[in-house]
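*Asks:* got a sequence here, can you model it:
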Amino acid sequence: MKELTLDDLKNALRAAAGEAETLDDPADLLDVPFSEMGYDSLAVMETTAQVERMLGIELPEEETAELKTPREYLDFVNARIGETV
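*Replies:* So this is what the prediction gives:
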């Protein structure tokens, strides 16, 4: 079973919405809201499309749009990976 890691998520954010300076910040990014990193809801939607292609799963758009931090996003996606196995 594949798991989405923070590095995977950072790569998907970069691919979908460009570079944010805070992604390379040594501080723990897990609980920093996407909005504080410079990513809006459209960026999260584009990231979700990247993640779906990467993992070969489908994620409900209305639920992923509600996720505010990388920790929430990773927990949500990894729970869905477990459901599809």
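*Asks:* from now on I want contacts and neighbour counts done on CA atoms only, so please keep to that.
*Replies:* Noted.
*Asks:* neighbours of the closest residue to Thr84 other than its chain neighbours, how many?
*Replies:* Leaving aside its sequence neighbours, Thr84 sits nearest to Ile57 (C-alpha to C-alpha, 6 or more residues apart in numbering; 7.6 Å). Applying other C-alpha atoms under 10 Å, we find 13 residues neighbouring Ile57.
*Asks:* Proceed likewise with the subsequent sequence, for comparison:
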Amino acid sequence: MRECTLDDLRRILLDLGGLDDPAVLRGDIMDTGFIELGYDSLALLHLAVRIETEFGVEVSDVISEFPTPRAAIGYLNRRLTGVA
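*Replies:* Below is the predicted model of the structure:
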């Protein structure tokens, strides 16, 4: 099973739309808060649905616990590899 990368997450976030300036997703955003990137709690629920659809891992009940892409990707990859 493949792991989730920052590029995967960035692609999903861009697909969700709603950003005033999509350029905020360029560069190293691993430790930038989702709120700082422009994603509110509703957008995070949409993100969770996309992750569940694409990766087959339920995260909607915990997505709000992960404030940054690093935290979300880490959790998802632990679930994908059976570590979490």
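*Asks:* how close are the two chains, by TM-score?
*Replies:* TM-score for the superposed chains, counting by TM-score structural alignment, normalised by the length of structure 2: 0.83, backed by 81 aligned residues with a C-alpha RMSD of 1.7 Å.
*Asks:* assign the residue nearest to Thr84 of structure 1 to helix, strand or coil.
*Replies:* Secondary structure, DSSP: H, G, I helix; E, B strand; the rest coil: Ile57 of structure 1 is coil.
*Asks:* and Val59 of structure 2, what does it touch?
*Replies:* Counting by C-alpha atoms under 8 Å, 6 or more residues apart in numbering, Val59 of structure 2 touches 48-49, 51-52, 76.
*Asks:* separate out the buried members of those.
*Replies:* When these are checked for burial by 16 or more other C-alpha atoms under 10 Å, the buried set is 48-49, 51, 76.
*Asks:* check the residues you listed and tell me the two furthest apart.
*Replies:* Across those, no pair lies farther apart than Val49 and Leu76, at 12.9 Å, counting by C-alpha to C-alpha.
*Asks:* just to revisit the earlier point, pick the one among the buried ones among the contacts of Val59 of structure 2 closest to Leu9 of structure 2.
*Replies:* Nearest member of the buried ones among the contacts of Val59 of structure 2 to Leu9 of structure 2, counting by C-alpha to C-alpha, is Ile51, at 8.4 Å.
*Asks:* wait, Leu29 of structure 1 touches Leu23, no?
*Replies:* Yes - Leu29 of structure 1 is within contact range of Leu23, at 7.4 Å (criterion: C-alpha atoms under 8 Å).
*Asks:* count the neighbours of Thr32 of structure 2 for me.
*Replies:* By other C-alpha under 10 Å, the residues close to Thr32 of structure 2 number 15.
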